[in-house]
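Engineer: Sequence and computational prediction follow.
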Amino acid sequence: MTKKRLWITRRLSDATLERAARDYEVVINHDDTPGTAEDIIAASAEFDAIIPCHSEHFSADVVAQLDPRLKILANHSVGVDHCDLPALAARGITVTNTPDVLSDATAELAMLLMLGAARHAVAGDRLVRTGGWDSWSPAFMVGKQVTGARVGIIGMGRVGRSFAAKARGFDMDVHYYNRSELSADLAQGATYHSTIESLLGVADFLSLHCPATPETTDLMNSERFAMLPPGAVVVNTARGALIDEDALMAALDRGHVVAAGLDCFKVEPGGNPALSLYDNVFMLPHIGSATRTTRDAMGFRALDNLDAFFAGQTPQDQL
């Protein structure tokens, strides 16, 4: 049987590429640069399937120009905000993602960002590295304690629940907002809030774990930052679109928000240079799922979805 042709748009894990080459006729973008609209449109005439990342954008305009040969996008990501799903569905193109497998890695990074933001990781690291640490006093670099504090989680999907489990390890009082209240076995004692506004009022720490949609764009704006308790810490490992970055900086300038931990930004790659001026903002370059274990699992999940599709089955993660 002739192998289906597969375009892998970025450099995935070695184990993923080995398996893909075994089962498909594969072309890999070894330059590891984002696929442009022109690349995607051209590839659609040459390949039966694409494994894209969130760096490849399937806008309505791009989708309208895709060749009928392309049958499936097996995303190497959980988020699909880079895909115009209605446009793809109208063209009969199946779309899948990779849920479950990156929840723990992303939740780990959220914990790192929360702790680092709360305990002056940026300023402290710089002080030691530059040789500026030449004194000490009881008032030196006093931060915000995580243990026993209240944490608010917006979005209690897989990543949010994994983060909640880790927060309970710090004896945190977990509160959450979700589109619907979780069953008791999933909530594990977390307190449900039916509105974001109710949650914000008790969130000494706030962690965002919801998808980017038109409804969640600038979810955290000036009005909502002001609803947080004074001295709150904000963490975002979900999508940069969730935070109005100017509003965050204004809240930091007022001291109402004392620190932030960010793994994602409005503009990626690159981030927001203005945020680099804040020692109380701990930033990482969108690496929430970047562990070897998770990268292998994501690649294999994408291939599992392709295998099912070409076997005439419904992929496990079809959207």
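Structural biologist: That came through, no problem. Numbering: from 1, shown residues only.
Engineer: only C-alpha atoms for contact and neighbour calcs from this point on.
Structural biologist: Noted.
Engineer: All the helices of this protein, residue numbers only.
Structural biologist: All helices of the chain, identified by DSSP state H, fall at 14-23, 37-44, 60-64, 85-90, 103-118, 121-129, 158-168, 184-187, 196-200, 222-227, 245-254, 292-310.
Engineer: Once you drop chain neighbours, what's closest to the residue nearest in space to the middle of the chain?
Structural biologist: Closest residue to the average C-alpha location of the chain: residue 238 at 3.4 Å, with CA atoms, centre = their mean. Distances taken as CA to CA, 6 or more residues apart in numbering put residue 209 closest to residue 238, at 5.2 Å, once the chain neighbours are dropped.
Engineer: looking at it, the one you found is touching residue 235, isn't it?
Structural biologist: No: using CA atoms under 8 Å, residue 209 is not in contact with residue 235; the gap is 9.3 Å.
Engineer: Pull the distance from stretch 16-29 to the chain's centre.
Structural biologist: How far stretch 16-29 lies from its chain's middle: 26 Å, per CA atoms, centre = their mean, to the nearest Å.
Engineer: List the buried residues in that stretch.
Structural biologist: Neighbour-count burial for stretch 16-29, counted by 16 or more other CA atoms under 10 Å, picks out 16, 17, 20, 24, 26, 27, 28.
Engineer: can you tell me which two in those are farthest apart?
Structural biologist: 16 and 27 (13.0 Å; CA to CA).
Engineer: Please look at residue 142 and residue 119 and confirm they touch.
Structural biologist: Yes: taking contacts as CA under 8 Å, residue 142 lies within contact range of residue 119: 7.4 Å.
Engineer: Give me the more crowded residue out of the two.
Structural biologist: Set side by side, residue 142 and residue 119 show more neighbours around residue 119, with 19 against 11, by other CA atoms under 10 Å.
Engineer: Next up, the contacts around the residue nearest to the more buried one when sequence neighbours are not counted.
Structural biologist: Setting aside the residues directly before and after it, residue 119 is nearest to residue 143 in space (CA to CA, 6+ apart), at 4.7 Å. Shown in contact with residue 143 (CA atoms under 8 Å, 6 or more residues apart in numbering): 118, 119, 120.
Engineer: try this one side by side with the last:
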Amino acid sequence: MKPKIYITRKLPDAIIAQLSEVCEVSMWENEEEPVPREVLEKEMQQVNGLFCLLTDNIDKSLISQSSQLKIISNMAVGYNNIDIEAATEKGIMVTNTPGVLTETTADLTFALLMATARRLIEASDYLHEGKWETWSPMQLTGQDIYGATLGIIGLGRIGEALAKRAKGFDMNVLYYNRSRKFVAEEQLGIHYVDKETLLKESDFVCVLVPFTPETKNTIDQNELALMKPSSVLINTARGGVVNEDALYKALINNEIWAAGLDVFEVEPVPSDHPLLKLPNVVALPHIGSAGINTRIKMASLAASNLIEGILGRIPKHLVNS
């Protein structure tokens, strides 16, 4: 008899076929809506493996109800949606999907930087709303990118990939990380500085740290106060690393110039969120890794992780070893 697994959102047929070779597959068929809590609770009690997404809250209560679960495979790099401690206590493996989304997320981060700096959404709306009647010297002017200073907070894989893109725009790249990356400094021509210096000197600040208790509110009132009035903040990491109330106040008080956000503390972000009302905020619905090929690679890697765990092997991308 094949081991049973549950998938919390509809996946491409090729991924289902990959899993079905080894497992008996059940799946929440709705592509747009998360699996209801009561359905997930029922499934967790009878499956050996769980394939979940960042939108699924796999908390201690859910994990405690699972009697046969061997592995939770998260289709994401981050795993703050899973109670790792509770899973570890029950001997349940937890895996993630690092690496495959690096370049795609770096693409989106730089695209968001450009869209925010050059006011692309605002300009497009201006055109579609019939407001473009003439040309004037300072009409819809934004911040120059070429030759500007980029500060990267968190120089992981995505941070290094972003630095490569920035060098193509002849940007001066500063970075702050919990440990220095001497090889990256030499290869990319980037410079390590403390966080205060980075915030003071950067024209663009990109936050790329994972979300942990230590990184919560990495950007808060004090950090925003250090930034230039002409600077732009970009967050494609996790919503919790930026204090949204402090960011809103900094924007309306002209302490910084603009912000580009792909992530929020609460997702989906409510449509009446104050930040969404500001013209100098470019907001996206967490699409950092949303390249077609990348998402398929992520799903396939998550499936491979799950299969390894189900078969009693140690998956390559185990996060609670």
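Structural biologist: Thanks, I have the structure now. Source: prediction; values computed, not measured.
Engineer: TM-score of the superposed pair?
Structural biologist: Comparison of the two superposed chains (TM-score structural alignment, normalised by the length of the first structure) gives a TM-score of 0.94, and 316 aligned residues with a CA RMSD of 1.6 Å.
Engineer: Quick one: closest of the helices of the first structure to residue 268 of the first structure.
Structural biologist: Evaluated over the helices of the first structure, closeness to residue 268 of the first structure peaks at helix 245-254, with 13.4 Å, by CA to CA.
Engineer: quick one: contacts of that closest one?
Structural biologist: 221, 222, 225, 226, 257, 258, 259, 266, 275.
Engineer: Out of those residues, which comes closest to residue 76 of the first structure?
Structural biologist: Among the contacts of helix 245-254 of the first structure, and counting by CA to CA, the member closest to residue 76 of the first structure is residue 266, at 20.4 Å.
Engineer: The closest one contacts residue 238, correct?
Structural biologist: No: taking contacts as CA under 8 Å, residue 266 of the first structure lies outside contact range of residue 238: 11.4 Å.
Engineer: Throw the buried residues of stretch 16-29 of the first structure into CSV and include distance to residue 158 of the first structure, thanks.
Structural biologist: Converted to CSV, those look like this (distance: CA to CA, whole Å):
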residue, distance to residue 158 of the first structure
16, 23
17, 26
20, 27
24, 31
26, 31
27, 32
28, 30
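Engineer: nearest to residue 77 of the first structure, of these?
Structural biologist: residue 16 (13.9 Å).
Engineer: So what does that closest one match up with in the second structure?
Structural biologist: Here residue 16 of the first structure is matched to residue 15 in the second structure, going by TM-score structural alignment.
Engineer: Without its sequence neighbours, what residue ends up closest to its match?
Structural biologist: Using CA to CA, 6+ apart, the nearest residue to residue 15 of the second structure is residue 300, at 6.0 Å.
Engineer: Give me the neighbour count for the one you found.
Structural biologist: Look at residue 300 of the second structure: counted by other CA under 10 Å, it has 21 neighbours.
Engineer: picking that back up, quick one, which of the helices of the first structure is nearest to residue 7 of the first structure?
Structural biologist: Going by CA to CA, the one of the helices of the first structure nearest residue 7 of the first structure is helix 37-44, 7.5 Å.
Engineer: who does that closest one touch, helix- and strand-wise?
Structural biologist: helix 60-64 (3 or more CA pairs under 8 Å, 6 or more residues apart in numbering; DSSP states H and E).
Engineer: how far away is the counterpart of residue 41 of the second structure in the first structure from residue 67 of the first structure?
Structural biologist: With TM-score structural alignment as the criterion, the equivalent of residue 41 of the second structure in the first structure is residue 41. According to CA to CA, to the nearest Å, residue 41 of the first structure and residue 67 of the first structure sit 7 Å apart.
Engineer: Same question for residue 300 of the first structure.
Structural biologist: Counting by CA to CA - residue 300 of the first structure and residue 67 of the first structure are separated by 26 Å.
Engineer: cool, residue 258 of the first structure as well?
Structural biologist: For residue 258 of the first structure, the distance to residue 67 of the first structure (CA to CA) stands at 51 Å.
Engineer: What segments of the stretch 151-300 of the first structure are strands?
Structural biologist: 173-177, 191-193, 205-208, 232-236, 257-262, 281-283 (DSSP state E, counting those that start in this stretch).
Engineer: about what we covered before: residues in contact with the match of residue 16 of the first structure?
Structural biologist: Taking CA under 8 Å, 6+ apart as the test, what residue 15 of the second structure contacts is 299, 300, 303.
Engineer: Now render the helices of the first structure as JSON lines, adding distance to residue 175 of the first structure.
Structural biologist: Converted to JSON lines, these look like this (distance: least, CA to CA, whole Å):
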{"stretch": "helix 14-23", "distance to residue 175 of the first structure": "38"}
{"stretch": "helix 37-44", "distance to residue 175 of the first structure": "41"}
{"stretch": "helix 60-64", "distance to residue 175 of the first structure": "38"}
{"stretch": "helix 85-90", "distance to residue 175 of the first structure": "32"}
{"stretch": "helix 103-118", "distance to residue 175 of the first structure": "16"}
{"stretch": "helix 121-129", "distance to residue 175 of the first structure": "25"}
{"stretch": "helix 158-168", "distance to residue 175 of the first structure": "9"}
{"stretch": "helix 184-187", "distance to residue 175 of the first structure": "10"}
{"stretch": "helix 196-200", "distance to residue 175 of the first structure": "7"}
{"stretch": "helix 222-227", "distance to residue 175 of the first structure": "15"}
{"stretch": "helix 245-254", "distance to residue 175 of the first structure": "22"}
{"stretch": "helix 292-310", "distance to residue 175 of the first structure": "27"}
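Engineer: can you tell me which of those helices comes nearest to residue 137 of the first structure?
Structural biologist: That would be, of the helices of the first structure and by CA to CA, helix 121-129, which comes in at 14.2 Å.
Engineer: quick one, the closest one and helix 103-118 angle?
Structural biologist: Angle of helix 121-129 of the first structure versus helix 103-118, following axes from the mean of the first three to the mean of the last three CA atoms, to 10 degrees, is 70 degrees.
Engineer: Mind reading off the mean deviation between helix 121-129 of the first structure and the second structure?
Structural biologist: Mean deviation of helix 121-129 of the first structure relative to the second structure after superposition (mean CA distance after the TM-score superposition for the first structure): 1.0 Å.
Engineer: Number of residues surrounding the closest residue to residue 103 of the second structure other than its chain neighbours?
Structural biologist: Closest residue to residue 103 of the second structure apart from its sequence neighbours, by CA to CA, 6+ apart: residue 161 at 6.4 Å. Residue 161 of the second structure: 19 surrounding residues under other CA under 10 Å.
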